[in-house]
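**Q** test case, fold it:
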Amino acid sequence: MTSRGAVIGVLMLLLAACGAGGATPENTAPRPGGTGDWRLVLRDDFDGSRLDTGRWATCYDWNEDGCTISSNNELEWYQPGQVTVDGGKLTLTAQRRDVRASDGKVYPWVSGMISTGRDDWYAEPRHTFTYGYFEAAIRIPPQGGMAPEFWMMPASRYTPPEIDIMEFLGNTRRVSMFVHWLNDEGEERKQRGIYTADGFPDGYHVFALLWEKDKLVWFVDGVERFRVTEPERIPHVPMEVIINLAVGLPYTPHPDTDLARMYVDWVRVWQR
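**A** Sure, this is the predicted structure:
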């Protein structure tokens, strides 16, 4: 863990111990590293000078010289040059720059993302996970109109199900936490949790999810903020981990905004 990550870990433990922010032993984040039945299956501290492409792809599974999610009407086209590693952190940079994409459209922004998935539709995913404890220390950009996200998509490449560990949808104060599923009639459904606070762009915050067979529990800085236990809503399929900086979802950035950066200090995945 980097020195920044170590400080965050200590602060989380102090927060839980002191009961700050409404934390109690029942609603604080588990400590997988301190128990024998958890094992660390993915760890990246971003300590080098380049992205570890053995762990991470820089597009979705439908990569064709870049990618986006066109059904969301997002403004960005993801490109690997917008992903950098330096100084013990990963940086995803969104820039206002027109790019003609392989889908024939012109996108007004380029941005960066990482995924444990494939390099293209026909390859195998790098890493997939069914259940576990997922956490990342992330500093979001201060600009409005951005959508920094930390989420999970099925290895089948089709959603739902989907788990959104963290989304800031166009704002910098409100964390959205979602689970998406199909009901018995095959209709798409979703449930949302919200946690609002100031100061997210000012430093790193730890966003985490405990995914087990009978529950989904979301944590922000070590404190539980959302829980889902209804059986039909819990996914039971292998998933890829994704961190991305979308643009214009759902709000367009201010015309004076030309640049935004999202930083990731570390990522961890634990499994029993």
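**Q** for the rest of this, base every contact and every neighbour count on C-alpha atoms.
**A** OK.
**Q** for Val206, which three-state class applies?
**A** strand (DSSP: H, G, I helix; E, B strand; the rest coil).
**Q** name the residue closest to the centre of this structure, please.
**A** Phe150 (0.8 Å; Cα atoms, centre = their mean).
**Q** list the contacts of it.
**A** 164-167, 241-244 (Cα atoms under 8 Å, 6 or more residues apart in numbering).
**Q** and it, how far from Ile163?
**A** Going from Phe150 to Ile163 by Cα to Cα, to the nearest Å gives 9 Å.
**Q** related to what we said a few turns ago, need the max-distance pair from the contacts of Phe150.
**A** Glu167 and Val241 (13.7 Å; Cα to Cα).
**Q** give me the element the residue nearest to the centre of the chain is part of.
**A** Using DSSP states H and E, Phe150 sits within strand 146-154.
**Q** now the helix or strand following that strand against strand 146-154, angle please.
**A** Using DSSP H and E, the next helix or strand after strand 146-154 towards the C-terminus is strand 162-167. For strand 162-167 against strand 146-154, the angle by axes from the mean of the first three to the mean of the last three Cα atoms, to 10 degrees is 150 degrees.
**Q** this one as well, want them side by side:
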Amino acid sequence: MARLFAQILANALLFLCFCHAGSAETLVWQDEFDNLDQGKWSHLVTAWGGGNQEFQYYRNDRSNSYVRDGILYLRPTGISAEYGDDFLYSGSLTLSDCNMEPCTSSAGNDIVQPMFSARITSNFAFKYGRIEVRAQLPRGDWIWPAIWMLPRDSVYGGWPRSGEIDIMESKGNDYYVDGSGVNVGNTLMGSTLHWGPDSSHNNYWRTHWEKNLQATGKSFADDYHLFGMTWTDNHLIFTVDNEQIGDVWAPENGFWNYGGFQDNPGGTNIWQNGNWMAPFDQEFQIILNVAVGGTFFPDNVGNRPWNWDGQPMREFWERRSEWLPTWHEEEAAMKIDYVRVYQG
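**A** The predicted structure follows:
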């Protein structure tokens, strides 16, 4: 009986501590999207297809990023609706308010990017705290939504030396089945940390976690879900609807040893001036975007309407009768209810 009482008391104390910790948090930054506040967010405007060779231009246009009834919509649209189909094969587009090179894309061996979309970055940066993003993910083949973070200053060098925090990535496909028969489309989301001395030694696979709703008969495109991340000076925890899906604790001797990089001949610890959480010991900014296509959709999964050995964007566009019917107006948008950051 005494042991039982002691256990009950211990559990009660833990509960009280948990409640106290939660109540000690302070909401330090938020956007409830009463409007599109461009003082809080900056649009990326570029003809660059990203590190994954995506098929969109990013621009600052209310066709692709807009607020209605307290919801932010990030929506991909076809360029031919504005410029005509012939433009894809012979045109050249220069983005006048471009803020990242290249600013011009021209048809050549392949067509110009066939899609417009939006990517916004918070002007707010933070180190350590808890972030919550309530969002409904897009439905539509070959759409790639993401809620993620990059360092404000690349203290340790270019990607992935200074880290990347992916709170949520998913695919818009309703039916996208891998070789094991698992639907890895919009029933699946993943959280990932990217880190390493260079892109060929990116050890993201050690810090990748997933949540799949397939068994429930639901998808992340059916309703709003709460995507969260708690970040301290000794751990990162990822959650979906307040359920933990993954965590990493400050490795002994840091991420350099955790990645086995100390075994590389002549390798110098690029994070030796940080703490054991480095490179995740600097201020990061929040990014919300919707991409289309690219290498995020791997070979030999699903009936992907392009290959990489020829004209991938042309193939994608000319097979649009296979995928465009899956884009039902605003269902193809990522819809964000709010973004909140707490510290304390």
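**Q** so how far is the longest helix along the second structure off the chain centroid?
**A** The residue-count maximum for a helix in the second structure (DSSP state H) belongs to helix 2-23. Centroid separation for helix 2-23 of the second structure versus its chain: 36 Å, with Cα atoms, centre = their mean, to the nearest Å.
**Q** Gly293 of the second structure: what's it in contact with?
**A** Applying Cα under 8 Å, 6+ apart, the residues near Gly293 of the second structure are 53-55, 142-144.
**Q** what do you get if the cut-off is 7 Å, keeping everything else the same?
**A** The contact partners of Gly293 of the second structure, taken as Cα atoms under 7 Å, 6 or more residues apart in numbering, are 54-55, 142-143.
**Q** ok, His225 of the second structure next?
**A** Contacts for His225 of the second structure (Cα under 7 Å, 6+ apart) come out as 134-136, 241.
**Q** which pair of the residues you listed spans the longest distance?
**A** Applying Cα to Cα across the contacts of His225 of the second structure, the maximum distance is between Gln136 and Asp241, 12.1 Å.
**Q** still on that earlier bit, any idea what the residue nearest to the centre of the first structure aligns with in the second structure?
**A** The alignment partner of Phe150 of the first structure in the second structure, by TM-score structural alignment, is Ile147.
**Q** over to Leu209 of the first structure?
**A** Checking TM-score structural alignment: Leu209 of the first structure goes with Met229.
**Q** with Gly88 of the first structure instead?
**A** Match for Gly88 of the first structure (TM-score structural alignment): Gly70.
**Q** and its match, how far from Ile131 of the second structure?
**A** Counting by Cα to Cα - Gly70 of the second structure and Ile131 of the second structure are separated by 19 Å.
**Q** between these two, who's got more neighbours?
**A** Between Gly70 of the second structure and Ile131, counting by other Cα atoms under 10 Å, Ile131 is the more crowded of the two (21 against 16).
**Q** any idea which element whichever residue in the first structure pairs up with the more buried one lies in?
**A** Superposed on the first structure with TM-score structural alignment, Ile131 of the second structure falls opposite Phe134. According to DSSP H and E, Phe134 of the first structure maps onto strand 132-139.
**Q** also Leu11 of the first structure?
**A** Short version, using DSSP H and E: Leu11 of the first structure is in helix 3-18.
**Q** what segments of the second structure are helices?
**A** With helices called from DSSP H, the second structure shows them at 2-23, 80-83, 85-90, 254-258, 312-318, 320-323.
**Q** let me have those in a markdown table, extended by mean neighbour count.
**A** Output for the helices of the second structure, formatted as a markdown table (neighbours: other Cα atoms under 10 Å):
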| stretch | mean neighbour count |
| --- | --- |
| helix 2-23 | 11 |
| helix 80-83 | 11 |
| helix 85-90 | 16 |
| helix 254-258 | 19 |
| helix 312-318 | 20 |
| helix 320-323 | 13 |
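**Q** need the ones you listed in CSV with distance to Phe126 of the second structure, can you?
**A** Below are these laid out as CSV (distance: least, Cα to Cα, whole Å):
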stretch, distance to Phe126 of the second structure
helix 2-23, 19
helix 80-83, 39
helix 85-90, 41
helix 254-258, 21
helix 312-318, 37
helix 320-323, 39
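**Q** with Gln38 of the second structure as the reference, name the closest of these.
**A** helix 80-83 (24.5 Å).
**Q** who's more crowded, Gln136 and Asp241 of the second structure?
**A** Neighbour totals were compared for Gln136 of the second structure and Asp241, and Gln136 leads with 21 against 13 (other Cα under 10 Å).
**Q** and the closest residue to that one other than its chain neighbours, how far is that from Leu288 of the second structure?
**A** Distances taken as Cα to Cα, 6 or more residues apart in numbering put Tyr224 closest to Gln136 of the second structure, at 4.2 Å, once the chain neighbours are dropped. To Leu288 of the second structure, Tyr224 of the second structure is 15 Å away according to Cα to Cα.
**Q** list the contacts for Pro142 of the first structure?
**A** 172, 201.
**Q** repeat the analysis, applying 10 Å as the threshold.
**A** By Cα atoms under 10 Å, 6 or more residues apart in numbering, the contact list for Pro142 of the first structure reads 171-173, 199-202, 260-262.
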